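**Q** Have a look at this prediction, sequence included:
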Amino acid sequence: MHDYPLLNVFWTMAELFLCILWFFLLFKVINDIFRSHDMGGWAKAGWVILVILLPLLGVLVYVIARGQSMGRRDVEQARQQEAAVRDYIRDAAGGRPGTADAGAGGAGDAGAGHLAKLSELRDHGVITDEEFRRAKDRLPAA
C-alpha cells in the first residue's frame, strides 16, 4: 500500500477540477474575444495579449468588464442555432417535390417515406403536432 492519505486524494481531485475549470474559462474568454462584433481589431489584440501574458488578471478583468455582454452573445448565438436547426428540419420534413430527398420511387414511395420521417420527427418532439399536420397536408396523395 502507498501512504497517501484520503484528504490528499480529495485535495488533488479538487486541484484537478479547478485546473480544468480554469482552462475552460480561459478558452471561453478567448473565443468570446474573437466572436465579439462590437470590438475592433486592436481592442481584440489588446485583450488577447492581456489574457495570454497575464492570464489570471486578464480573464478576471475581461469577465468583470465584458461578462454581461458575453452572456448576451451566448444567448443570441443559441437562438440563432436553434432557429437554423428548426428551419432545416421544417425544410427537410416539408419534402418539396424535385429535391434530392424526394426518393427514387414513385410519388407514393416518396410520400410514404416523407410521412415516416415526419412521424419520427413528431415522436422525438422535434416538430409539434400542428407542424406535423401541415407538412402531412402538403404531401402528394398516394
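**A** All right, it came through fine.

**Q** C-alpha from now on. contacts and neighbour counts both.
**A** OK.

**Q** And for residue 84, the neighbour number?
**A** 12 (other C-alpha atoms under 10 Å).

**Q** Okay, it and residue 110: tell me how far apart.
**A** 25 Å (C-alpha to C-alpha, to the nearest Å).

**Q** Would you mind identifying the next helix or strand past the helix or strand where residue 68 lies?
**A** In this structure, residue 68 sits in helix 55-94 according to DSSP states H and E. As assigned by DSSP H and E, the chain's next helix or strand after helix 55-94 is helix 107-123.

**Q** and here's the other structure:
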Amino acid sequence: MNWGSTWDFLWHFLIIFAWIAYLLVLFQILTDLFWRDHKTSGVVKAIWVVFLFLIPWFTALIYLIFRGQGMSVRAHEAAVAAKQQTDDYIKQAAGRSPAEEIAHAKELLDAGTITPGEYDSLKAKALA
C-alpha cells in the first residue's frame, strides 16, 4: 500500500473541505454586509471585502468575533420579515381581509345564524 498517495488524498480532501467552508462563511458575511446591514457605510463595507480577499481566514474570524452577534440578530429579523410577508401574501391570496371576515361574521350575528360568543371567536380569529 502506498501511504504517500493516501496522505496526499487526505491532505487534498482537507484543503477542499477548508475551501468550501470558507466559501460558505464568505457568502454569509457578504450577505450580511450587503443585504441585511443597512447601518454600515459603503466605505466600511468595501474595507471588509478587500480584507476578506487579502487575508481571508483571519478577516472572516475577526468579522465573526466582532459582528457575529449582530449578524445573527439581522438574520433573525430578515427571517421574521420574510415569514410576515409570506403570511400576508397567503392571507391576501386566500380571499377576504380581516375587516371583510369581521363584517361577514357581523352579518351572521345580525341574522341570528351565530351566537355572540361565536362572533367574538370569529372576530379574534380574523384579527390574529
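**A** Arrived safely, thanks for sending. Quick caveat, the model's predicted, so the values are computed rather than measured.

**Q** Post the TM-score for the overlay when you can.
**A** Remark: TM-score between the superposed chains equals 0.63 [TM-score structural alignment, normalised by the length of structure 2]; 98 aligned residues with a C-alpha RMSD of 2.8 Å.

**Q** Residue 51 of structure 2 contacts residue 59, correct?
**A** Yes. Counting by C-alpha atoms under 8 Å, residue 59 is a contact partner of residue 51 of structure 2 at 6.1 Å.

**Q** Those two - which one has more neighbours?
**A** Taking neighbours as other C-alpha under 10 Å, residue 51 of structure 2 and residue 59 compare with residue 59 leading, 18 against 14.

**Q** Skip the chain neighbours and tell me the closest residue to that one.
**A** Nearest residue to residue 59 of structure 2 in three dimensions, chain neighbours excluded: residue 52, at 5.5 Å (C-alpha to C-alpha, 6 or more residues apart in numbering).

**Q** Okay, that neighbour and residue 26 of structure 2: tell me how far apart.
**A** Distance from residue 52 of structure 2 to residue 26 of structure 2, by C-alpha to C-alpha: 8 Å.

**Q** Please enumerate the shared neighbours of these two.
**A** residue 60 (C-alpha atoms under 8 Å, 6 or more residues apart in numbering).

**Q** Check which helices and strands the helix holding residue 68 of structure 1 sits against.
**A** helix 6-35, helix 41-53, helix 107-123, helix 129-138 (3 or more C-alpha pairs under 8 Å, 6 or more residues apart in numbering; DSSP states H and E).
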